[in-house]
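Engineer: here's my sequence, what's the structure:
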Amino acid sequence: MKVVVMGAGVIGVTTAYYLAKQGAEVVVIDRQSGPGQETSYANAGQLSYGMTSPWAAPGIPMKAVKWMFMKRRPLFIWPLISPTMWAWCARMVSNCNEESYRINKGRMVRVSSYSRDVMPELIAETGIAYDGREQGTLQLFRTAKQMAASQADQDILAEYGSPYDVLDRNSCIGAEPALAEVRHKFVGGLRLTADRTGDCRMFTVGLTKKCVEMGVVFHYGQVISSVAVENGRIAGIDTEIGERITGDAYVCAMGSYAVRVLNPIGIKLPVYPVKGYSVTLPVTNDEYAPQSTVMDETHKVAITRLGDRIRVAGQAEIAGYSNRLGPHAVDTVKHVIGDLFPQGGDISKAEGWTGLRPMTPDGTPVLGATQYDNLFLNTGHGTLGWTMACGSGRAVADLVLGKQPEIFMEGLTAARYSR
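Structural biologist: From the prediction side, this is the model:
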């Protein structure tokens, strides 16, 4: 079987790997000059198995209002004249209730837990180096109120079997010794011991090389103009240079841009681009640098150690398909690294980046079958594409090849939006 995968980010490349591993002939199309050049390029670096949860949660609408008035706020909403944006926001708000939250979280945990279980096997098979660490995530609380509110998260973690430790100030310093320098700035934390870290782009580039060795063909610099439909099936992918790339089956793994090629053929997905920011800076003193990931609960900013670098990522900006990196765009993430690890890295050498996270209003990715029997989806992972990549790639590859996935697919497909 020949399979055409649209997208060479971490989702598309892992899908291609699992397809090729099972004997498929695979072609990957991407508009960029190489793999992992967009949302996979400089994300937070977290494999957040313990922190897998939808943004749409009880209390979020009120928190969002408060965030809008913070000096270094984690959320920006630009008042665009965009029915699509406001409709997506309304659907997200409609999911901010206890019942929806538990349903959506359960679906997301199903994918992330599967990804956690299968990723070590892939690493063992390929030997990819990606600056990986297995030292967990420390969610850092600056106030006693935040510490108390974490009880709800602890209950959910316990329900889903995600291991965690509740830490006082000294125990936080035990996990991240450099925090001793700023011990007066926090009261405690929640450590998610199953979480891992690693450079998503390094992983994607390394896995791409393995895919090429397995016979996968990558077509870079190919902008998709349309998806051709004939007799109720996908007949090929037309590119802007006038080429039609054909196969027996097709997988759309284009993140936020999936809707642009799917809408014209009648597949309406509520996937919206939510912009995030990061900076990457060199470690200057290991003693004063983070050892794994520290999540600042106040600013919703993650600080992650990636080898001899520190990645600081966060913020959510709802502003359509804007990739603009303005002069003050990364002020918040720079503030957080300077506030918690002031001697750990050289902020003057920080490289800024912005990317579009493909968010669904319920937080759950969109995987699997569509109304066309030879078109499959692997998109809508939001901030958790790196976390869910191996699991969703393997499950979708199984579906494409007519096999039963190892995880239950109910609630993960596009069918949930047509009810």
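Engineer: all contacts plus neighbour counts: C-alpha atoms, from now on.
Structural biologist: Noted.
Engineer: which residues of the chain fall in helices?
Structural biologist: With DSSP state H, the ranges of helices along the chain come out as 10-21, 60-67, 83-94, 98-126, 144-159, 169-175, 200-213, 258-262, 331-340, 385-400.
Engineer: could I get those helices as CSV with distance to C252?
Structural biologist: Converted to CSV, the helices of the chain look like this (distance: least, CA to CA, whole Å):
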stretch, distance to C252
helix 10-21, 8
helix 60-67, 31
helix 83-94, 21
helix 98-126, 18
helix 144-159, 32
helix 169-175, 40
helix 200-213, 17
helix 258-262, 7
helix 331-340, 32
helix 385-400, 10
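Engineer: surely D286 and D346 touch.
Structural biologist: No: in this structure, D286 is not within contact of D346 by CA atoms under 8 Å, at 11.8 Å.
Engineer: circling back: so which of the helices of the chain comes closest to Y277?
Structural biologist: helix 331-340 (7.7 Å; CA to CA).
Engineer: in that closest one, what's buried?
Structural biologist: Of all the residues in helix 331-340, those buried under the rule 16 or more other CA atoms under 10 Å are 332-337, 340.
Engineer: another one to check against the first:
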Amino acid sequence: MRVVVLGSGVIGVTSAWYLAQAGHSVVVVDRQPEPALETSFANAGQISPGYSAPWAAPGVPLKAMKWLVQDLAPLRIAPRLDPVMLGWLSKMLANCTQSAYARNKARMLRVAEYSRDCLVELRNEIGIEYDNRAQGLIQLFRSEKQQAGSVNDIRILESCGVAYEPLERDQLFQYEPALKHVADKLVGGLRLPGDETGDCFKFTQTLAQRCRELGVEFRFNTEIESLQAEAGEIVGVKTAQGDIKGDAYLVALGSYSPSLLAPLGIKLPIYPVKGFSLTIPITDPERAPESTVMDETYKVAVSRLGDRIRVGGTAELTGFDLSTPESRRANVEFVVNDLFGGSGDPSGAELWTGLRPMTPDGTPILGETQYRGLFLNTGHGTLGWTMSLGSARYVSDLINNRKPAISTEGLSVTRYNRAQPSGQVARA
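Structural biologist: Just a heads-up that it's a prediction; the model follows:
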């Protein structure tokens, strides 16, 4: 079977890998000149199944109101009337109940834990290197209130069989010795020993080369214009360089998936949430993090990637704006300087931004659609790197008519969209 994969980020490339492993002829199409140049390029580096949780949670609406007026806020919303953004926000707010949070977090953990297992299997199989460290993640608390609030997350972790380790302040230093320098700012943490760290860009580029060795064809610098449908079936992809035909089509375009699918009547509630990262050369390894620390106060992650520190975080709801104002550097730079001051050279830091494709309930959208031959692997939000292998293998199994290794409950587009095929050729 010939499968056309739209998108060459970590989601598209891992999908191509599993499809090629299954013996299919695979074509990957992307507007960029090489893999992983958009959201996968410089993310926070976390492979964090244990930390997988929806943004929509009890108490978030009140927190968000406070964030909008505080310095170094983890969230910024553009002051404009954007009906798409407002609609997405209303759906997210509807998920800010305890029952919805528990349901959505359990779904996310299901995919993320499976994905981590797939990554370990792949690493053992082909020996792929990507500055990986399997030393866990620490959710860092600066207040007693934060530490007490972790009880609800711990209950869900226990129900899903996810390993965790509550840490008092002095126990933090066993795993992150450099935090001794700022002990007075911390009260404790929650360690997730199954979480890992790694360079998503390096991983994706390397796996893409292994895909080529399996015969996967990459068509770069190719603008995707629309999907072509006839009688409820996808029959081709229209691109600026001509039509591409296949037997199955997989959309892995992140934040750009909704605009491609809307003409088909498939409405995906995915909104681009803009995030920032800094990549800083390490100058003093003893003051640098050993793995990954997530600062719960500022929602910023600090990870060690080889001889660099990657600092990622903040969220902006500003549409498809990809500008990188220096004012946003302060949010991520403050945390690394506050926790790991003297570890790196800020003058050599590279500021980057990317659009994270967020669903209102936090769970990605995976699997079949109402159109024959059309599959989705999108909407992973901040957890595309974390969920990539598991999502790709799950969707590959569905394309192969195999039963996936995890439950399909709540993962498909049907939880949002029950529209029927129009049978018309779509024009994006």
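Engineer: quantitatively, what TM-score do the chains reach?
Structural biologist: Put the two chains on top of each other and the TM-score (TM-score structural alignment, normalised by the length of the first structure) is 0.98; 418 aligned residues with a CA RMSD of 1.0 Å.
Engineer: more crowded one of D286 and D346 of the first structure?
Structural biologist: A side-by-side neighbour count of D286 of the first structure and D346, using other CA atoms under 10 Å, places D346 first with 17 against 13.
Engineer: ok, that one touching V279?
Structural biologist: No: counting by CA under 8 Å, D346 of the first structure stays clear of V279, with 11.1 Å between them.
Engineer: to A228 of the first structure, which of the helices of the first structure lies closest?
Structural biologist: Of these, the one closest to A228 of the first structure (CA to CA) turns out to be helix 258-262, at 10.1 Å.
Engineer: touching the closest one from outside, list them.
Structural biologist: With CA atoms under 8 Å, 6 or more residues apart in numbering as the test, helix 258-262 of the first structure has contacts from 224-227, 252, 267-269, 271, 379.
Engineer: run the last query once more with 10 Å
Structural biologist: 6-7, 224-227, 237, 252, 254, 265, 267-272, 358, 377-380 (CA atoms under 10 Å, 6 or more residues apart in numbering).
Engineer: which PyMOL command selects the buried ones in the residues you listed?
Structural biologist: Here is the PyMOL command that picks out the buried ones among the contacts of helix 258-262 of the first structure, judged by 16+ other CA under 10 Å:
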select buried, resi 6+7+224+225+226+227+237+252+254+265+267+269+270+271+272+358+377+378+379+380
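Engineer: which residue of the first structure lies farthest from its centroid?
Structural biologist: Ranked by distance from the centre of the first structure (CA atoms, centre = their mean), the top residue is N231, with 35.3 Å.
Engineer: any idea how far that residue lies from R305 of the first structure?
Structural biologist: For N231 of the first structure, the distance to R305 of the first structure (CA to CA, to the nearest Å) stands at 51 Å.
Engineer: do you know how far the residue farthest from the centre of the first structure is from I265 of the first structure?
Structural biologist: 13 Å.
Engineer: and G198 of the second structure, what does it touch?
Structural biologist: 43-47, 129-134, 291-292, 303-306, 310, 385.
Engineer: and the residues you listed, which of them are buried?
Structural biologist: Using 16+ other CA under 10 Å, the buried members of the contacts of G198 of the second structure are 43-47, 130-133, 291-292, 303-305, 310, 385.
Engineer: and which of these is nearest D30 of the second structure?
Structural biologist: So of these, ranked by how close each gets to D30 of the second structure (CA to CA), first place is W385, at 18.4 Å.
Engineer: picking that back up, joint contacts of D346 and V279 of the first structure?
Structural biologist: I310.
Engineer: so for Y417 of the first structure, what's the nearest residue that isn't a sequence neighbour?
Structural biologist: Nearest residue to Y417 of the first structure in three dimensions, chain neighbours excluded: L269, at 7.6 Å (CA to CA, 6 or more residues apart in numbering).
Engineer: mind checking how far whatever residue of the second structure lines up with the one you found is from P79 of the second structure?
Structural biologist: Alignment note: L269 of the first structure maps to L268 in the second structure; criterion TM-score structural alignment. From L268 of the second structure across to P79 of the second structure, the span is 23 Å (CA to CA).
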